[in-house]
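>>> 3D, please:
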Amino acid sequence: MGSQIYSPTPQFSSQFPKTKSRQVSSYASLQLKPRISIISSQQQPESTRVVTETAIPRTSTFNVDFKTFEACKLGISRYPDFVYNAQGGTGTGTGKRIESSNEISIDFDLEKLYIPPLTSATAKFLGLPLPPFLKIDIEPELLKGYVNQETGKVNLEFKAKFWFSVGTIYRAPPLLVDTLLTSEESKGRIREGRGQRLNGGGKCKLVGVATVEPIDDLFMNTFLSLPTECLANMNAKFSFSST
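You can find the predicted model right below:
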């Protein structure tokens, strides 16, 4: 009669259910994978929002208002920049949609365009207000261009005369500035700047580098090392309304 030996160790089947191990493996892999955040258009930083959020009228022609603010800069030659408070600058123009394009053409009325002068009350040089009686008037001669309502990109042709004066004692012939004010990058030989596109509130930063030619004034030509370059850096806001 044969005998049978029974092991005290219980015998387990090697066929375990795999559901739990798969869950653990799946959880571990999720913890190891990098997380990718997707930002919706509503979560985008204000500076990247498109211009359509500024409620541009759907009409083909509409009004455009322009304002300038503080924390602007103006620089010429290799001198440090003037820190310029342009609060109170205003302009009114007409906007027109360009068919089959995201661009809007804008043309400002020169009679309604005002840019504050640089004085001891509005400008500082090396941290100090401009000397008393020193004044730089800005006389615009042209401001027109294009705004891309999809990207917020702005390009405006800007021409102006800059008048330097010291009270009633001295008034130099005007410096002629002809540049492209842009929300992108403007770069010359010795001057450069980078702007910011229109955000959802219609605000932007426009920069422009221009070449300033000599004038009929030996003192100014020597003092400013003309011909040279100047840089304009303006904080501005555009508002759109139906005509």
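
>>> CA only for contacts and neighbour counts going forward, please
Fine.

>>> who touches Thr19 in this structure?
For Thr19, the contact set (Cα atoms under 8 Å, 6 or more residues apart in numbering) is empty.

>>> a strand runs through Thr151, doesn't it?
No - looking at Thr151 with DSSP: H, G, I helix; E, B strand; the rest coil, it is coil, so not inside a strand.

>>> Tell me the spatial nearest neighbour of it, not counting adjacent residues.
Nearest in space to Thr151, with sequence neighbours left out and distances taken as Cα to Cα, 6 or more residues apart in numbering, is Val50 at 5.3 Å.

>>> okay, now the one you found: neighbour count?
Applying other Cα atoms under 10 Å, we find 21 residues neighbouring Val50.

>>> That one is in contact with Glu150, isn't it?
Yes - under the criterion of Cα atoms under 8 Å, Val50 makes contact with Glu150 at 5.3 Å.

>>> outside of the one helix or strand Ile138 maps to, which residues touch it?
Under the criterion of DSSP states H and E, Ile138 resides in strand 134-148. Here strand 134-148 makes contact (Cα under 8 Å, 6+ apart) with 51, 102-108, 110, 113-120, 153-167.

>>> Okay, the residue nearest to Thr151 and Ile56: tell me how far apart.
Here Val50 is placed at a distance of 11 Å from Ile56 (Cα to Cα, to the nearest Å).

>>> show me the contacts for Asp217.
Asp217 neighbours (Cα under 8 Å, 6+ apart): Ala172, Pro173.

>>> Following up with a second sequence; could you model it the same way so I can compare the two?
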Amino acid sequence: MACKLNSLEPPILCRLPAGTPSVFRAKTIAFSSYAPNKGDAVSTRLPKADTFSVSFKTLGACKLGISRYPDFEYNAGGGTGTGTGSKVADDADELSVDFDVETLYIPPLTSSTTKFLGLPLPPFLKIDIVPQLFQGKINPESGKVDLEFLAKFCFSVGSVYKAPPLVVKTVLTSDESKGKIRGGRGERLDEEGNCKLVGVAFVEPIDDFFMDSFLSLPTECLAELNAVITLSDSC
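Got it, this is the predicted structure:
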């Protein structure tokens, strides 16, 4: 995502106050202060360290969709995760990142976080998202993000019903993700680390008559997730 500024001067980096410890210094992804022509890569400054920490935060105004049903309006605000990153040896502009799934929390779909056709989910319906894998590549030079995401989606209705988990595997990308019946386009990292990640996944049947019939499994699902990704030097 390009940011349009009027200045044609070189980028001005953030100046840390005197006395700021140099052991741990946050890296912001600083974009150049000119509006690039169509097709030009947006210039950024790569972290100097070979290894660094990565943080991930989810925001509101997200969407989740499955089969041909209308999308769920999903407020994922409050989700967090941390991981580590390193420079890719054969590509000076690309970073490899691996998030610790033990630290990764994505809010469940409940009546307080999710709406369907403008109405909150029924009070006792809950869909927990249990991450199994979250890793991939980030290119601060262009803002492109591609993260492999594997998670279990666990449907339950109070203590009355609990379905076998739906296994969702996709690549959450800042570019376009397209299946046969679902598709979406993301937004690349801006200078503050904001991005929109989208991913289409094929979901297999789970041998549960109600869920397989209700969701028309096998089918496709779509995730559109607004997030903030930041990098910081390792200690």
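
>>> re the thing from before, what's the strand holding Ile138 of structure 1 aligned against in structure 2?
The alignment of strand 134-148 of structure 1 onto structure 2 (TM-score structural alignment) spans residues 125-139.

>>> From the chain's centre, how far out is the matching stretch? Work that out for me.
Here the centre of stretch 125-139 of structure 2 is set off from its chain's centre by 8 Å, with Cα atoms, centre = their mean, to the nearest Å.

>>> do the same with stretch 204-218 of structure 2
Distance of stretch 204-218 of structure 2 from the chain centroid (Cα atoms, centre = their mean) equals 26 Å.

>>> matching residues in structure 1 for it?
The aligned range for stretch 204-218 of structure 2 in structure 1 is 213-227, by TM-score structural alignment.

>>> What are the buried residues along that stretch?
Neighbour counts over stretch 213-227 of structure 1 (16 or more other Cα atoms under 10 Å) mark Pro214, Ile215, Met220, Leu224, Ser225, Leu226 as buried.

>>> got it, and stretch 143-160 of structure 2?
143-156.

>>> returning to what we had before: filter the contacts of strand 134-148 of structure 1 down to the ones in strands?
Judged by DSSP state E, the contacts of strand 134-148 of structure 1 include 103-108, 154-166 as members of strands.

>>> What is the neighbour count of the aligned residue in structure 1 for Asp190 of structure 2?
In structure 1, the residue paired with Asp190 of structure 2 is Asn199, using TM-score structural alignment. Summarising burial for Asn199 of structure 1: neighbours were counted as other Cα under 10 Å, giving 24.

>>> Centre-most residue in structure 2?
Leu197 (4.7 Å; Cα atoms, centre = their mean).

>>> Break down structure 1 into its helices, ranges please.
For structure 1, the helices defined by DSSP state H occupy 19-32, 218-223.

>>> could you dump those to a markdown table with distance to Leu142 of structure 1?
Listed next are the helices of structure 1 as a markdown table, based on distance: least, Cα to Cα, whole Å:
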| stretch | distance to Leu142 of structure 1 |
| --- | --- |
| helix 19-32 | 59 |
| helix 218-223 | 24 |
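
>>> Of all the ones you listed, which one is nearest Gly75 of structure 1?
Closest approach to Gly75 of structure 1 among the helices of structure 1 is made by helix 218-223 (13.9 Å; Cα to Cα).

>>> To what extent does the closest one diverge from structure 2 after superposition?
Superposed on structure 2, helix 218-223 of structure 1 shows a mean distance to its aligned partners of 0.4 Å (mean Cα distance after the TM-score superposition for structure 1).

>>> Tell me the counterpart of Ile190 of structure 1 in structure 2.
Per TM-score structural alignment, Ile190 of structure 1 is aligned with Ile181.

>>> what angle sits between the strand holding Ile138 of structure 1 and strand 103-108?
With axes from the mean of the first three to the mean of the last three Cα atoms, to 10 degrees applied, the angle from strand 134-148 of structure 1 to strand 103-108 works out at 150 degrees.
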